[in-house]
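K.L.:
I would like the atomic coordinates for the input below:
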Amino acid sequence: MYASVLLVGWGWTSEQYQKGWQEVEELGYHACYIGDDLFAHQADADVGTFEPWTMLGAMAATTSRMKIGSMVSPAGRRHPGLFAKITSTADQLSNGRLIVGMGAGNAPEQQKSLNQPFRKPLERVAMLSEELDILKSMWTEGRTDYVGEHYAIKGGICEPKPISNPHPEILLGVLGRAMIKVAGRHADRVNCLTADQDRVKIICEDIKKEALTNGRDPSAILFSRLATILFTDEVVTDTNRRGIIEARARKIGKDPEILRQEIEDHLVSYVGHPDRCAEWVRRSTSDIGINEIVICIDTVDTSSYEHTMAGLRTFARNVLPSL
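P.N.:
Reported below is the predicted structural model:
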């Protein structure tokens, strides 16, 4: 079982971000991921966000052991010919530790800010599929010629190649049937985008079947879940859960209703004492065939460096040894 971190870092300084990911590595986490957002989600729209692939280059150069990557870069954000160069460079800087996280979802307001259309889901999946074809060709071939419905490349060159053999790991965020088929062809890692335990198991099994259909070894695919972790000093029950969340919201200066919705609407979340978290992690991951939990402390848009790092230290101290 791997435990990794989604280090959001909205509102942080660049110095805090670097200190943060270096400590994530020191604490023993498997991987550190960065989200791919042009700006913060609506509730925190006034806080700053760094360009993720620039930051991943810095992360690559200032860490040495843990995997690094995006979670996830949306289809259509960057032309795949350019993205091949960006990711190859990051893989070189990391000495082959890069995970290229991609997905077919995106925030409509971020697309509109670039004057780009927010396409229907199946169109976005089709774009992603073409992007993956182009990336894998440019990562591994001398020159790439490609003509698709959404992209075209003529004599594309990507030198130097990535260090990873045969190419950087591809992580895909997956929920629907169309993405299951794409994952069966391309994914080395899959992040299951649902809180439903039974649905998670179905997604994993269906992707393994698709992998077999495509002549791939399904056992080589790593499956993960993204989880919000909110630690408390007291034992949490159905009776006191809401009050605990509202008290934490006031402590970190967030609207209580916004924090409650974020935690309850998130893919999967733990609210409770650190000593009981390892058992919850196992029930939510290894017991249903998941190999990696990716944690986000308190809520996906917290902007407190100190609070985030304190939570990551608590998880490393109280939970990691039991996984």
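
K.L.:
Could you use CA atoms for every contact and neighbour count after this?
P.N.:
Will do.

K.L.:
Quick check, residue 311 in contact with residue 273.
P.N.:
No. Residue 311 sits out of contact with residue 273 when judged by Cα atoms under 8 Å, with a separation of 11.6 Å.

K.L.:
which neighbours do the two share?
P.N.:
Common contacts of residue 311 and residue 273 (Cα atoms under 8 Å, 6 or more residues apart in numbering): residue 231.

K.L.:
quick one: which of those two has more around it?
P.N.:
residue 311 (18 against 15; other Cα atoms under 10 Å).

K.L.:
Mind giving me the packing neighbours of the helix or strand where the more buried one lies?
P.N.:
In this structure, residue 311 sits in helix 305-318 according to DSSP states H and E. Helix 305-318 is packed against helix 14-26, strand 292-297, with contacts defined by 3 or more Cα pairs under 8 Å, 6 or more residues apart in numbering; DSSP states H and E.

K.L.:
Any chance of those in JSON lines with distance to residue 149 and mean neighbour count as columns?
P.N.:
Output for these, formatted as JSON lines (distance: least, Cα to Cα, whole Å; neighbours: other Cα atoms under 10 Å):
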{"stretch": "helix 14-26", "distance to residue 149": "39", "mean neighbour count": "17"}
{"stretch": "strand 292-297", "distance to residue 149": "34", "mean neighbour count": "24"}
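
K.L.:
Which among those is found nearest to residue 156?
P.N.:
Proximity to residue 156, assessed across those by Cα to Cα, is greatest for helix 14-26 (33.4 Å).

K.L.:
Now show me the structure for the sequence below, then we'll compare the two:
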Amino acid sequence: MKLGLQVSNFTWPDAPDGIGPTFARVAREADEAGMASLWVMDHFFQISTIGPPEKEMLEGYAALSFAAGVTSRITLGTLVTGITYRLPGLLLKTVTTLDVLSGGRAWLGIGAAWNEEEHRGLGVSYPGTSERFERLEETLRLAHQMWSDDDRPFEGKHYRLERPLNHPQAIASPHPRILIGGGGEKKTLRLVAQYADACNIFDMGPAKVQAKYDVIRGHCEDVGRDYDDIEKTVLTRLDFANESDDQMVERFGRLGEIGTDHVILGNAAAAGFEKPGYLDRVPGLLRQLNASG
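P.N.:
As a prediction, this is how the structure comes out:
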């Protein structure tokens, strides 16, 4: 099993002056600890489950580019980019740039978007649910086209690109990995089966996560996709300060038993992974997980 880290809260005591140095240290410590991935939310306002909208929030791809410059191995992605935030051709160019400059470490984390408050606040269009999913599928189709170095015109219901040229091409082969976030069974998980390299499900407990995996398996059968080709990731919130290593290994082990490949640790609390040495336990956790199978 792989472990990743999502940094979702930048309300640190020395903000805003210390955000850059602190985030750089967190990224380096995650990299050096052997974590597989580093993620930031792609939001413009803080989300209500973590804090009020006025709390500090960084733009996702600028933050990841900064993290790329201070790390060497860890993969980098948003969990996840809302389809409404950027025009799809520019989004794919952005992810390609991150991939090239990081040496092939970028993910395209993407979803249908949901936070209407930040859309209205910053003047970003927020179409209805059906249209957002249509736009999401068109972007996924375009990603596969642009990352295959095919610059023929793209014609969709919502997007028209006369020449989706993408040079330089990404370093990751065959392209930056595509992760779709969300658990909607009719649309989101169908798109996972059709277009994605990975899914991301919130940690609802092993039984409910397993039910989502079963839906993905069914969609894979429908479209002729090998279910095992899709990396199963779970985003979990944990109290790293108050859970023992054995408790965490047990929790992650239960997720592993149902086929989870990659657990991403979220720091909902303001005081968390930004503390020096907070990730020192990660190598031990990884050793225990590997030893337990």
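
K.L.:
hang on, residue 283 of structure 2 packs against residue 32?
P.N.:
No. Under the criterion of Cα under 8 Å, residue 283 of structure 2 makes no contact with residue 32, lying 9.1 Å away.

K.L.:
What ranges does the stretch 1-150 of structure 2 have for its helices?
P.N.:
19-32, 60-69, 88-102, 116-122, 129-146 (DSSP state H, counting those that start in this stretch).

K.L.:
Output the ones you listed in TSV, with distance to residue 163 of structure 2 appended to each entry.
P.N.:
TSV is the format used below for the helices of the stretch 1-150 of structure 2 (distance: least, Cα to Cα, whole Å):
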stretch	distance to residue 163 of structure 2
helix 19-32	36
helix 60-69	24
helix 88-102	10
helix 116-122	28
helix 129-146	10
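
K.L.:
The alignment partner in structure 2 of residue 136 of structure 1: neighbouring residues, count only.
P.N.:
When structure 2 is aligned by TM-score structural alignment, residue 136 of structure 1 is paired with residue 144. Residues contacting residue 144 of structure 2 under the criterion other Cα under 10 Å number 16.

K.L.:
if we compare the helices of the stretch 1-150 of structure 2, which one ends up closest to residue 51 of structure 2?
P.N.:
Per Cα to Cα, nearest to residue 51 of structure 2 of the helices of the stretch 1-150 of structure 2: helix 116-122, 13.6 Å.

K.L.:
so where is stretch 51-63 of structure 1 in structure 2?
P.N.:
Using TM-score structural alignment, stretch 51-63 of structure 1 lines up with residues 59-71 of structure 2.

K.L.:
now do stretch 180-187 of structure 1
P.N.:
The aligned range for stretch 180-187 of structure 1 is 189-196, by TM-score structural alignment.

K.L.:
what's the offset of the matching stretch from the middle of its chain?
P.N.:
15 Å (Cα atoms, centre = their mean, to the nearest Å).

K.L.:
Would you mind pulling the contact partners of it?
P.N.:
Under Cα under 8 Å, 6+ apart, the answer for stretch 189-196 of structure 2 is 137, 140-141, 177-180, 182-183, 198-199, 215-217, 219-220, 223, 225, 227, 230.

K.L.:
ok, 7 Å please
P.N.:
140, 178, 179, 180, 183, 199, 216, 219, 220, 223, 225 (Cα atoms under 7 Å, 6 or more residues apart in numbering).

K.L.:
can I get the residues you listed in TSV with distance to residue 121 of structure 2 and secondary structure?
P.N.:
Formatted as TSV, the contacts of stretch 189-196 of structure 2 follow (distance: Cα to Cα, whole Å; DSSP: H, G, I helix; E, B strand; the rest coil):
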residue	distance to residue 121 of structure 2	secondary structure
140	27	helix
178	28	strand
179	27	strand
180	25	strand
183	26	coil
199	29	strand
216	35	helix
219	37	helix
220	38	helix
223	39	helix
225	40	coil
